[in-house]
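# sequence unknown, structure follows:
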């Protein structure tokens, strides 16, 4: 780990591997301009990369962990970008959120390492706070009820549940149904490397 002004820049090999495939999808589904709230930003590497390559968007990173917030700040200090905002502490289950003004939501690799209540809170807040046609982008491993998990994901799911009984790879059908309860429509599913998915939900335009 690198140290900048006393703060550690955390580094995730997964973030380095998946940032380009994720960026390709974000270019297609995010608005041209506006403010993007990233949930569970972790190390902050994604926030820096996406802000760098999507300069017309304001990128708001967030995380509930003090260590993660320090890392996000350290990465931001290493490469100051005018469109990369300072991180905020945000726990999705503590509603209402401190950041309530955003045009899109991005949440990468959170749903499977948090209780289902966190997914419910995320979808509820997205349905309440996103503008009409606003995007919620989810990334990570998901499973279909009528399809077996790939062997690597099955092993991963078992390991997650051993570590915490409330964790585990979510059924895409449950996410879709919960989203629909809050006015979010499943728009697109994109297969990603390493048996992950990009899941794009959009807030229903009631006037359409």
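Looks like it came in fine. Keep in mind it's a predicted model, so treat the numbers as computed, not measured. Numbers count the residues shown, from 1 in each chain.
# when you work out contacts or count neighbours from here on, use the C-alpha atoms and nothing else.
Fine.
# helices along this structure, start to end?
Taking DSSP state H as the criterion, the chain contains helices spanning 13-29, 45-53, 66-78, 116-129, 151-163, 172-181.
# which other residues reach the longest one?
It refers to helix 13-29. Contacts with helix 13-29, where a contact means CA atoms under 8 Å, 6 or more residues apart in numbering, come from 45-46, 49-50, 54, 135, 137, 192-193, 198, 200.
# please apply the same query to the third one.
The contact list for helix 66-78, computed with CA under 8 Å, 6+ apart, reads 3-5, 7-10, 41-45, 47-48, 61-63, 84, 86-89.
# residue contacts, the most centrally placed residue in the chain?
Note on the chain: the residue nearest the mean C-alpha position is residue 107, at 0.9 Å, using CA atoms, centre = their mean. Applying CA under 8 Å, 6+ apart, we find residue 107 in contact with 38-41, 136-139.
# between which two of those residues is the distance greatest?
41 and 136 (14.7 Å; CA to CA).
# more neighbours: those two, which one.
residue 136 (30 against 27; other CA atoms under 10 Å).
# is it true that that one touches residue 188?
No - using CA atoms under 8 Å, residue 136 is not in contact with residue 188; the gap is 10.8 Å.
# now for those two: what residues contact both?
In contact with both residue 136 and residue 188: 200-201, using CA under 8 Å, 6+ apart.
# may I see the buried residues of stretch 82-97?
83-85, 87-92 (16 or more other CA atoms under 10 Å).
# meant to ask about stretch 67-80, not that
Buried residues in stretch 67-80, counted by 16+ other CA under 10 Å: 67-76.
# cool, and stretch 3-14?
Buried residues in stretch 3-14, defined by neighbour count with 16+ other CA under 10 Å: 7-11.
# mind checking the end-to-end distance for it?
20 Å (CA to CA, to the nearest Å).
# same check on stretch 100-107?
Length of stretch 100-107, first residue to last, CA to CA: 16 Å.
# filter the contacts of helix 13-29 down to the buried ones, PyMOL style.
The following PyMOL line selects those of the contacts of helix 13-29 that are buried, judged by 16+ other CA under 10 Å:
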select buried, resi 45+46+49+50+54+135+137+192+198+200
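# another structure for you, compare them:
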């Protein structure tokens, strides 16, 4: 029998991330998780926030493992995971109302992508977010072009040795991409292990 994929870091960071999500997602309805990875975050967060409809997404090779976690959890507020490569699309639509998601969550993804794919990440969000959507991104970030810790500097070197296109992103550059699709930063939360949760809310469009 194939074992479910497991990420120890998901076990370590899920509680502090949940505190942020519960604060910002308390009035949300439809959440798209981009880069669901193993699926561990999805089942933990969906179980803790049953008022949300949680939609997992990831590249095709990760979907079987995500399905294993979802199948075991048997939650009523999770759907089958959908394939999403943010570099190429197509981007999913929510299954209710106007098809827009009013919340997005993504953990440990932007430093894995090349910068053009990070740009595609925000460009893709533009067409599928509700007017007042909230976006939460978790991971390591640099500030003012500088590492926030020696461990992040070492991690960045490891990332670049594995794939020169990857690397820890500058928070200011990421925030500029968010601002380009009318997302305004509402919180930048310090997290354990020198990570951050960046939280944006989309400004409603004028009538």
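Sure, I can see it. Note that the structure is a prediction, hence the values are computed from the model and not measured.
# TM value for the aligned chains?
Overlay of the two chains. TM-score (TM-score structural alignment, normalised by the length of the second structure): 0.92; 202 aligned residues with a CA RMSD of 1.6 Å.
# sorry, back to before: check the buried residues of stretch 67-80 of the first structure and tell me the two furthest apart.
Comparing every pair within these by CA to CA identifies 67 and 76 as the most remote, at 14.3 Å.
# for residue 94 of the first structure, see how far away the aligned partner of residue 70 of the second structure in the first structure is.
Using TM-score structural alignment as the criterion, the counterpart of residue 70 of the second structure in the first structure is residue 76. Distance check for residue 76 of the first structure against residue 94 of the first structure: by CA to CA, it reads 26 Å.
# one more: residue 31 of the first structure?
For residue 31 of the first structure, the distance to residue 94 of the first structure - CA to CA - is 27 Å.
# now swap in residue 30 of the first structure and tell me
Residue 30 of the first structure is 25 Å from residue 94 of the first structure, by CA to CA.
# any figure for the gap between the closest residue to residue 126 of the second structure other than its chain neighbours and residue 134 of the second structure?
Nearest residue to residue 126 of the second structure in three dimensions, chain neighbours excluded: residue 181, at 5.7 Å (CA to CA, 6 or more residues apart in numbering). From residue 181 of the second structure over to residue 134 of the second structure the distance is 12 Å, taken as CA to CA.
# over to residue 173 of the second structure?
Taking CA to CA, one finds residue 173 of the second structure at 19 Å from residue 134 of the second structure.
# could you do residue 150 of the second structure as well?
From residue 150 of the second structure to residue 134 of the second structure the distance is 31 Å (CA to CA).
# check residue 46 of the second structure too.
From residue 46 of the second structure over to residue 134 of the second structure (counting by CA to CA), the distance is 17 Å.
# how about the aligned residue in the first structure for residue 7 of the second structure, what does it touch?
Aligned counterpart of residue 7 of the second structure in the first structure: residue 12 (TM-score structural alignment). By CA under 8 Å, 6+ apart, the contact list for residue 12 of the first structure reads 43, 45.
# same question, residue 83 of the first structure
Contacts of residue 83 of the first structure by CA under 8 Å, 6+ apart are 51, 55-59.
# can you rerun that using 7 Å?
51, 55, 57-59 (CA atoms under 7 Å, 6 or more residues apart in numbering).
# show me which pair in those is furthest apart.
Farthest apart among these by CA to CA are 55 and 59. That separation is 9.0 Å.
# neighbour count for the two, which is higher?
residue 59 (29 against 15).
# return the distance of the more buried one relative to residue 169 of the first structure.
Remark: distance between residue 59 of the first structure and residue 169 of the first structure (CA to CA) = 27 Å.
# against residue 115 of the second structure, how distant is residue 189 of the second structure?
23 Å.
# looking at the second structure, which of the contacts of residue 107 of the first structure hold up?
For the contacts of residue 107 of the first structure, the aligned pairs still in contact in the second structure (both residues aligned by TM-score structural alignment, their matches' CA atoms under 8 Å) are 38-41, 137-139.
# quick check: of those, which lies closest to residue 147 of the first structure?
Closest approach between these and residue 147 of the first structure, by CA to CA: residue 139, at 18.9 Å.
# residue contacts, the closest one?
Contact analysis of residue 139 of the first structure by CA under 7 Å, 6+ apart lists 107-109, 197-199.
# which one of those is nearest residue 159 of the first structure?
residue 109 (15.4 Å).
# wait, isn't the closest one in contact with residue 140?
Yes - counting by CA atoms under 7 Å, residue 140 is a contact partner of residue 109 of the first structure at 4.9 Å.
# how about residue 149 of the second structure: what's its closest non-neighbour residue?
Closest residue in space to residue 149 of the second structure, ignoring its immediate chain neighbours: residue 194 at 6.9 Å, by CA to CA, 6+ apart.
# what about that neighbour, distance to residue 163 of the second structure?
Distance, residue 194 of the second structure to residue 163 of the second structure, using CA to CA: 22 Å.
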